[in-house]
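Asks: Sequence and computational prediction follow.
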Amino acid sequence: MDELKAQEAVFLQTLLSRHHDPLLLTRCACGKHNRKIGCSDCLDSELLCRQCWLDKHRTMPTHWALIWNATDKFFEKSDFCRVRKNAVIGLGHHGQRCRDAELGRTFTLVDSNGIHATALAFCRCPTADGQRGAPEFQQLLRTGIFPGSIKEPETGYMLGVLEYYRQLRSQGKGSAYNFVHVLRRMADPFFMGSVPVCLSITWTNTGGKSQCMWKRHASSACRSHLVASPDQ
């Protein structure tokens, strides 16, 4: 502890230096635009222009973008699809948008680093049975997103956050209420009202199987989703 106390000023100065980057507003490596966007989740992230940032994060859409606010002079936290107009998360093509895709659909995506207001573009490539793409819920599952509903899903949960909550309940008996509020604060610790949805989670045990109940509360609807999980 004494060693840490002796380096307190260095720790503080180094952590504060993370909010400044000498590459800010210099030309991006692509040579087309200036560097304005960093990432709060990448290790030692490099400032990039909008398009390069999107290209780098095609398969990491829940990383928070840090966009330079030229008016107020600070880096503003933002979702993937707010980095650039019409930016969407493409399914079925390793992060790229399907050439036959329709317009992006507003989608709420929940991960361990918060609740994201984003947009998805589903794959519409013809299938062997003549359909325009696989069922949407199946496309989400293949991507690693658990759908909030079978028909026209508007909410999804990264498999990692579901497993994290399952382990939390198994090991620490953590409160579902507190877990939801942590997710909301991870998205925005100061203005939680701006977070797109409010989730509540309850666990039940039916027939020897644990089940997780996620409830999505929106301004116009309240839906419940039942997810079966392995025995604990």
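Replies: That came through fine.

Asks: For the rest of this, base every contact and every neighbour count on C-alpha atoms.
Replies: Will do.

Asks: Contact partners for residue 6?
Replies: With contact set as CA atoms under 8 Å, 6 or more residues apart in numbering, residue 6 has no partners.

Asks: buried ones in the longest helix along the chain?
Replies: The longest helix of the chain (DSSP state H) is helix 159-172. By neighbour count with 16 or more other CA atoms under 10 Å, helix 159-172 contains the buried residues 159, 161, 162, 165, 166, 169.

Asks: Go ahead and confirm the first one touches residue 146.
Replies: Yes. Proximity of residue 159 to residue 146 meets the contact threshold set by CA atoms under 8 Å, at 6.2 Å.

Asks: which outside residues touch whichever helix or strand comes after the longest helix of the chain?
Replies: Toward the C-terminal end, the helix or strand that comes next after helix 159-172 (DSSP states H and E) is helix 176-187. Contact with helix 176-187 is made by 111-116, 165, 192, 195, 198-202, as judged by CA under 8 Å, 6+ apart.

Asks: In JSON lines, list these along with distance to residue 49 and secondary structure.
Replies: Formatted as JSON lines, the contacts of helix 176-187 follow (distance: CA to CA, whole Å; DSSP: H, G, I helix; E, B strand; the rest coil):
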{"residue": "111", "distance to residue 49": "25", "secondary structure": "strand"}
{"residue": "112", "distance to residue 49": "26", "secondary structure": "coil"}
{"residue": "113", "distance to residue 49": "23", "secondary structure": "coil"}
{"residue": "114", "distance to residue 49": "24", "secondary structure": "strand"}
{"residue": "115", "distance to residue 49": "24", "secondary structure": "strand"}
{"residue": "116", "distance to residue 49": "21", "secondary structure": "strand"}
{"residue": "165", "distance to residue 49": "35", "secondary structure": "helix"}
{"residue": "192", "distance to residue 49": "28", "secondary structure": "helix"}
{"residue": "195", "distance to residue 49": "26", "secondary structure": "coil"}
{"residue": "198", "distance to residue 49": "32", "secondary structure": "strand"}
{"residue": "199", "distance to residue 49": "34", "secondary structure": "strand"}
{"residue": "200", "distance to residue 49": "37", "secondary structure": "strand"}
{"residue": "201", "distance to residue 49": "38", "secondary structure": "strand"}
{"residue": "202", "distance to residue 49": "42", "secondary structure": "strand"}
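
Asks: Next one for the comparison:
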Amino acid sequence: MDERDLFLAELLRHEGRGDHISDACPGCPCLKSTPPRYRCQDCLDSQLYCGLCIVQNHLRLPTHRIEEWNGQFFERLSLKAMGLRIQLGHAIGESCILPRRAFNDDFVLIDANGIHEIGLDFCGSMTSQTHTKQLLRAGWFPSTSTNPRTAATFRVLHHYHILSFESKASAYEFYHSLVRLTDNTGLIRRKVINLVANNYR
């Protein structure tokens, strides 16, 4: 009880910018970038970065949840909206000479921290693997093998697998917990998680 004010003050501090009030992005070598306005909810580092640095920091972490400081509070923003594109069939950071965007540039990835819109490019060269194989090699289980537009990470499928054994949680309940983690709107239909989970088992 003696420290409740301390706990409350620290919780409220996370709602704002905290000590991160500098106009220089700590990730830019010259420190002359645009002002840092972005932070990641999933990284241990709560530092604010400029848009270029936050995208660069997440080439390997496309399902992290980003927030933008609008001058009064933080708003959610997708890495796709910030310009992050994931290139399959190549090493991370490499570009493809013939990238093929996912069907209608509309790809949804389900992960343990929510449901994410992803800017996804498949390798389109003559020697490339099928889209399904490229997704599987990335650790993403596609909901279909024809023009896949939705996938679930192996991590979230394993998480659901264990949870269903331990707590008997249904696919419906699990899906809605992911919707709540995301934004409460539900980017995909519940049937997709059920289909993917059943195929994974």
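Replies: Here it is on my side, so go on. Everything numeric here is computed off the predicted structure, so don't read it as measured data.

Asks: Can you give me the TM-score here?
Replies: In this superposition the chains share a TM-score of 0.86, using TM-score structural alignment, normalised by the length of structure 2; 193 aligned residues with a CA RMSD of 2.1 Å.

Asks: what's the longest helix of structure 1 aligned against in structure 2?
Replies: Aligning helix 159-172 of structure 1 against structure 2 (TM-score structural alignment) gives residues 154-167.

Asks: which residues are in contact with the matching stretch?
Replies: For stretch 154-167 of structure 2, contacts defined as CA under 8 Å, 6+ apart pick out 110, 111, 112, 139, 140, 141, 169, 170, 174, 197, 200, 201.

Asks: What sits closest to the third one if chain neighbours are left out?
Replies: So that's residue 112 of structure 2. Closest residue in space to residue 112 of structure 2, ignoring its immediate chain neighbours: residue 156 at 4.7 Å, by CA to CA, 6 or more residues apart in numbering.

Asks: Next: the last one.
Replies: Leaving out its chain neighbours, the residue that sits closest to residue 201 of structure 2 by CA to CA, 6+ apart is residue 161, at 7.8 Å.

Asks: cool, and the first one?
Replies: In space, residue 110 of structure 2 comes closest to residue 152 once its chain neighbours are excluded; the distance is 4.5 Å by CA to CA, 6+ apart.

Asks: Contact partners for that neighbour?
Replies: Taking CA under 8 Å, 6+ apart as the test, what residue 152 of structure 2 contacts is 109, 110, 111, 140, 141, 142, 143, 193, 196.

Asks: repeat that for 10 Å
Replies: Taking CA atoms under 10 Å, 6 or more residues apart in numbering, we find residue 152 of structure 2 in contact with 108-112, 115, 135-136, 139-143, 192-193, 196-197, 200.

Asks: Helix or strand: which one has the spatially most central residue of structure 2?
Replies: Centroid-nearest residue in structure 2: residue 63, 1.4 Å away (criterion: CA atoms, centre = their mean). Using DSSP H and E, residue 63 of structure 2 sits in no helix or strand.

Asks: from what I can see it touches residue 42, true?
Replies: Yes. Assessed by CA atoms under 10 Å, residue 63 of structure 2 is found in contact with residue 42 at 9.0 Å.

Asks: Are there residues contacting both of those two? Which ones?
Replies: Joint contacts of residue 63 of structure 2 and residue 42 (CA under 10 Å, 6+ apart) are residue 113.

Asks: Take the contacts of stretch 154-167 of structure 2 and write them to a markdown table, including neighbour count.
Replies: Shown next, in a markdown table, are the contacts of stretch 154-167 of structure 2 (neighbours: other CA atoms under 10 Å):
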| residue | neighbour count |
| --- | --- |
| 110 | 27 |
| 111 | 20 |
| 112 | 19 |
| 139 | 14 |
| 140 | 22 |
| 141 | 27 |
| 169 | 15 |
| 170 | 14 |
| 174 | 18 |
| 197 | 20 |
| 200 | 15 |
| 201 | 8 |
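
Asks: could I get these as a markdown table with distance to residue 79 of structure 2?
Replies: Formatted as a markdown table, these follow (distance: CA to CA, whole Å):
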| residue | distance to residue 79 of structure 2 |
| --- | --- |
| 110 | 14 |
| 111 | 14 |
| 112 | 17 |
| 139 | 19 |
| 140 | 18 |
| 141 | 21 |
| 169 | 30 |
| 170 | 30 |
| 174 | 24 |
| 197 | 26 |
| 200 | 27 |
| 201 | 30 |
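
Asks: out of the residues you listed, who's nearest residue 16 of structure 2?
Replies: residue 112 (25.4 Å; CA to CA).

Asks: what's the distance between that closest one and residue 84 of structure 2?
Replies: 20 Å (CA to CA, to the nearest Å).

Asks: which one among the contacts of stretch 154-167 of structure 2 gets closest to residue 124 of structure 2?
Replies: Using CA to CA, the contacts of stretch 154-167 of structure 2 come closest to residue 124 of structure 2 at residue 140, 18.3 Å.

Asks: Leaving out the residues flanking it, which one is nearest to the closest one?
Replies: Residue 140 of structure 2 sits nearest to residue 153 (CA to CA, 6+ apart), 4.4 Å away.

Asks: The one you found against residue 141, yeah?
Replies: Yes. Counting by CA under 10 Å, residue 141 is a contact partner of residue 153 of structure 2 at 6.0 Å.

Asks: Return every residue with contacts to both of these two.
Replies: With contacts taken as CA under 10 Å, 6+ apart, residue 153 of structure 2 and residue 141 have 109, 110, 135 as neighbours in common.

Asks: For the last one, what is the corresponding residue in structure 1?
Replies: Under the alignment (TM-score structural alignment), residue 135 of structure 2 maps onto residue 140 of structure 1.

Asks: quick one: the helix or strand hosting its match to helix 159-172, angle?
Replies: Using DSSP H and E, residue 140 of structure 1 sits in helix 136-143. Here helix 136-143 of structure 1 runs at an angle of 70 degrees relative to helix 159-172 (axes from the mean of the first three to the mean of the last three CA atoms, to 10 degrees).
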